[in-house]
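In: fold the following.
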Amino acid sequence: MPPRHLLPTIIIAQFACTSLWFAPNAILPALAGAYDLPAGALSYLTSAVQFGFVLGTLVFAVLTLADRFSPSKVFFCCALLGAGATLGLLWNGHTLTSLVALRAAVGFFLAGIYPVGMKIAADYYKEGLGLSLGYLVGALVLGTAFPHLLRDLIPGDAWPTVLWTIAALAVAGGVMMWLLVPDGPHRRPASSVDASAFFSVFRKPDFRAAALGYFGHMWELYAFWTFVPVLLAFLTEKNGFFLSVPLASFTVIAVGGVGCVVGGYASRRVGPRKVASVALAVSGVCCLASYFLLDWLPAEAAFFFLLIWGIAVVTDSPQLSTMVAGSAPAEQKGTALTIVNCLGFAITIVSIELLSWLLGWVSPVHIFLVLGVGPALGLLGLATGRRTAQQQLLP
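Out: Predicted coordinates for the structure are as follows:
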């Protein structure tokens, strides 16, 4: 039985370090004014993080770093480097190109934080992994939302404080993981670089099914998180609203953490596949309904709808990751999680840029319809995997 302090430590460290993800998104108006950024800067900066994450996960997967070296030490090093790259945003001579480069660097180092954090949890919690990852992804959700809360609490002209606070949190999270979380009992270190692992894990049908479900989920998730503040700003300007845009954005994103934890407990009763399927179905319905509902609902009702969507859009994430980890060989578990993250985040770049392009043509209330493709494909992948499993059980 793992010590009681382990899971809370991993959760807090994950929250602290993943707050690096959307740090400039929350202060974009201030950054745009300070560095004279163009109108499309939001998608450029967000896609840069995703691209850096994809590149980082590719390097981590091919070199099997999370399986060859102590994952806690990998986490610690990446936390320090990510914090440094975030503070680099404070340099006065930035252009959009240099900001994009720094955000790509942060994304690269996040590849040693998010999937490695899941790997660390999987090394300790072989049983009940869905619940453990529910807490862990819930921490990611809160970390993603946290910069928006900071922006609401900190005066507009003090926006550098947001970056200093987030960088300090990341350093603290890395130190906690390094000092308090040794290698887990279920860790099976790889002895050498195994480039074939990037492809060999996909030979297993159950792994392919879980991965396809995850890819569909990722088509929707980060595009939704990226453009929720844009949508809320539009609705507030149109109808007025009782919350500030940063606080409302934090609430819509952060409430997904509740869904992750509740889904983790539910998975202990009904299994991760069923929880993931229900969440994908609900978020898919929200994608379709958004085209019609957000145009005529009062601001308060639209906010309630977004809260439901904010829960459903990420509840499936820890359960899909549980299925990925559970279907991968023990000595390739960290690499498998990293590979799926790599491809999943590559997909997010396409959906984020697509919504940014649509924003130039249609109202913000209509751009989310195209995200419904993701949950549909995710459900198809899970259904295919279930049929394959049933066929294998037949005599």
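
In: okay, CA-based contacts and neighbour counts for the rest of this
Out: Will do.

In: chain neighbours aside, what residue packs nearest to Met118?
Out: Closest residue to Met118 apart from its sequence neighbours, by C-alpha to C-alpha, 6 or more residues apart in numbering: Leu133 at 6.8 Å.

In: now Ala281
Out: Per C-alpha to C-alpha, 6+ apart, closest to Ala281 is Pro375, 6.6 Å.

In: OK, contacts around the one you found?
Out: 213, 216-217, 220, 280-281, 283-284 (C-alpha atoms under 8 Å, 6 or more residues apart in numbering).

In: ok so, going back, how much space between the residue nearest to Met118 and Gly82?
Out: Taking C-alpha to C-alpha, to the nearest Å as the measure, Leu133 falls 23 Å from Gly82.

In: tell me, how many residues neighbour the residue nearest to Met118?
Out: 29 (other C-alpha atoms under 10 Å).

In: and this one, please, so the two structures can be compared:
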Amino acid sequence: MHNRWVALTVIVVAQLCALSVWFSASAVLPSLQEEWGLSVDQGWVVTVSVQLGFACGAIVSALLGFADRYNPKRIFMVASLAAGVFNGLLIFSSTLELALVLRFLTGFVLAGVYPIAIKLVSLWFQSFRSISIGILIAGLTLGSALPYLLLGFQTNLLWQTTILISSVLAIIAGLALFVLLPTKEAQASSSKFSFRNIHYVVRNRKVMYANYGYWFHMWELYAMWTWLPFFLMASFTNSDSSYSYLIAFVAIGVFGGVGSFLGGVWAERMGKVRFTIIAMTTSGICAILIGLTFQQHPFLTAFVAIIWGASIIADSGQFSALVSDYASPEYVGTALTMQLGVGFLLTAVSIYLVSVFVPVIGWGAVFLIISIGPLLGVFAMLRLEKMIQST
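Out: Just a heads-up that it's a prediction; the model follows:
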């Protein structure tokens, strides 16, 4: 059990199950809108509240130094249990206001799952870290897309059942990791978040360009993960909705997972910055092209969606690695928290904008809004590459 690859398997599977609550409500959003009488604007808030909760949870966790003060295994367990409970309580919610509170709290406690999983992997892997983080992010993509798989096989599944299954998985994940994963002695921890250190982060141009790349990457990522299934349903007018959910799961979960793993391998070989440029260029092109396939041949749409799903997440782990490379140890904790917090706040904006512009410009053009993210991200990473080469 003390083999680090076995430990990685435990961490990844536990994270996969725990993060299934992230998009559980988004996956059943049409059912929630019908049952609760929600407008389109009210519907998107259900999704965005999780993003805002996660951003707030990450900042609070960093300010209080939870990851450095407490056993990360215990934090993961408590956070997973809480996420399962808050997500499950959505079944008993009868008002939008209560649902938003529960989704915010779900996102808030998930800040004790994904970042802590990264810390656990870092403790076990001093070498092959890019590859191990890539595998962990593959688990993130699979877990996030899991509700789409459930709906793909059972389109007549009650929304309460989807919520309940994801909650049970999260609870089992927390308990299983705590029992199965041996405690690994922590190495010297990185610095904690401090508002006083923000000016050091802002003045470090290499760190800021890495941050810009991540923020533009996040602008695209979660909007795509949220809206791709609904784009596919609108595009595949002659197909059952289960087909759209399954394609979304394959694109986001399966090929996203493959892209994450291969991204870690390729980043080790060609360099982090160069790989992020290639990945964002590919995903940006897909964001532009997929609208042109709208209500055309389903195979072509599915093909572009799969390439998009693989490329959009492939570089995700490299931005935090770049910040760790170029930030001083005295403020690396602040830099990483700033990167994460701002990134997830931006996801709320891009998710909202898609919902606003779909009725105005249609599905065929709406993803052009999020294609701006990777295109600007490429520019930021080219500037970073030039700075690195000149020093």
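
In: now what about the TM-score between them?
Out: Here the TM-score for the pair of chains, by TM-score structural alignment, normalised by the length of the second structure, is 0.91; 389 aligned residues with a C-alpha RMSD of 2.4 Å.

In: before we move on, back to that, state the next helix or strand along the chain beyond whichever helix or strand the residue nearest to Met118 of the first structure is part of.
Out: Using DSSP states H and E, Leu133 of the first structure sits within helix 129-153. Sequence order places helix 160-180 as the next helix or strand after helix 129-153 of the first structure, per DSSP H and E.

In: tell me roughly how far the very next helix or strand once past that following helix lies from the second structure on average.
Out: Using DSSP H and E, the next helix or strand after helix 160-180 of the first structure towards the C-terminus is helix 197-200. Compared with the second structure after fitting, helix 197-200 of the first structure has a mean deviation of 4.7 Å; criterion: mean C-alpha distance after the TM-score superposition for the first structure.

In: what's helix 197-200 of the first structure packed up against?
Out: Secondary-structure packing of helix 197-200 of the first structure (3 or more C-alpha pairs under 8 Å, 6 or more residues apart in numbering; DSSP states H and E): helix 41-62, helix 333-359.

In: buried ones in the last one, by neighbour count?
Out: By that I understand helix 333-359 of the first structure. 333-349, 351-356, 358-359 (16 or more other C-alpha atoms under 10 Å).

In: swap in stretch 204-212 of the second structure?
Out: Buried, per 16+ other C-alpha under 10 Å, within stretch 204-212 of the second structure: 205-212.

In: among these, which are in helices?
Out: 205-212 (DSSP state H).

In: save these as a markdown table, and put in distance to Gly263 of the second structure too.
Out: Below are those laid out as a markdown table (distance: C-alpha to C-alpha, whole Å):
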| residue | distance to Gly263 of the second structure |
| --- | --- |
| Arg205 | 25 |
| Lys206 | 21 |
| Val207 | 21 |
| Met208 | 22 |
| Tyr209 | 20 |
| Ala210 | 17 |
| Asn211 | 19 |
| Tyr212 | 19 |
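
In: what's the distance between Val100 of the first structure and Gly256 of the first structure?
Out: 28 Å.

In: among the two, which residue is more densely surrounded?
Out: Set Val100 of the first structure next to Gly256 and count neighbours by other C-alpha under 10 Å: Gly256 wins out with 27 against 21.

In: what about stretch 164-184 of the second structure, distance to the chain center?
Out: Centre-to-centre, stretch 164-184 of the second structure and its host chain are 19 Å apart (C-alpha atoms, centre = their mean, to the nearest Å).

In: please apply the same query to stretch 356-367 of the first structure.
Out: Counting by C-alpha atoms, centre = their mean, stretch 356-367 of the first structure comes out at 23 Å from the chain centroid.

In: likewise stretch 14-34 of the second structure?
Out: 13 Å.

In: gap between the two ends of that stretch?
Out: 33 Å.

In: where in the first structure does it fall?
Out: Mapping stretch 14-34 of the second structure onto the first structure (TM-score structural alignment) gives residues 13-33.

In: tell me the buried residues in the matching stretch?
Out: Here stretch 13-33 of the first structure shows 13-31 as buried, counting by 16+ other C-alpha under 10 Å.

In: end to end on stretch 35-44 of the first structure, go ahead and measure it.
Out: By C-alpha to C-alpha, the extent of stretch 35-44 of the first structure from end to end equals 14 Å.

In: contacts for it next, please.
Out: 25, 28, 31-32, 93-96, 100, 226, 352-353, 356.

In: which two in these are spaced the farthest apart?
Out: Gly93 and Ile352 (27.2 Å; C-alpha to C-alpha).

In: dump the helices and strands packed on helix 197-200 of the first structure to JSON lines, plus distance to Ala248 of the first structure.
Out: JSON lines is the format used below for those (distance: least, C-alpha to C-alpha, whole Å):
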{"stretch": "helix 41-62", "distance to Ala248 of the first structure": "18"}
{"stretch": "helix 333-359", "distance to Ala248 of the first structure": "20"}
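
In: for Gly240 of the first structure, find the nearest of these.
Out: So among those, helix 333-359 is nearest, using C-alpha to C-alpha, at 20.9 Å.

In: buried stuff in the helix or strand just after the closest one?
Out: Moving toward the C-terminus from helix 333-359 of the first structure, the next helix or strand (DSSP H and E) is helix 373-393. For helix 373-393 of the first structure, burial by neighbour count (16+ other C-alpha under 10 Å) applies to 373-386.

In: go on, stretch 261-275 of the second structure?
Out: In stretch 261-275 of the second structure, counting by 16+ other C-alpha under 10 Å, buried: 261-268, 272-275.

In: surely the residue nearest to Met118 of the first structure meets Thr322?
Out: Yes - applying C-alpha atoms under 8 Å, one finds Leu133 of the first structure in contact with Thr322, separated by 7.0 Å.

In: neighbouring contacts of stretch 214-223 of the second structure?
Out: Contacts for stretch 214-223 of the second structure (C-alpha under 8 Å, 6+ apart): 280, 312-313, 316, 319, 339, 342-344, 346-347, 349-351, 354, 370-374, 376-377.

In: now do stretch 251-263 of the second structure
Out: Contacts for stretch 251-263 of the second structure (C-alpha under 8 Å, 6+ apart): 131, 134-135, 137-146, 225, 275, 302, 305-316.

In: how close does the residue nearest to Ala281 of the first structure get to Trp219 of the first structure?
Out: Distance from Pro375 of the first structure to Trp219 of the first structure, by C-alpha to C-alpha: 8 Å.

In: got it, and Pro160 of the first structure?
Out: 31 Å.

In: what do you get for Gln392 of the first structure?
Out: 30 Å.

In: what does Pro246 of the first structure give?
Out: 24 Å.
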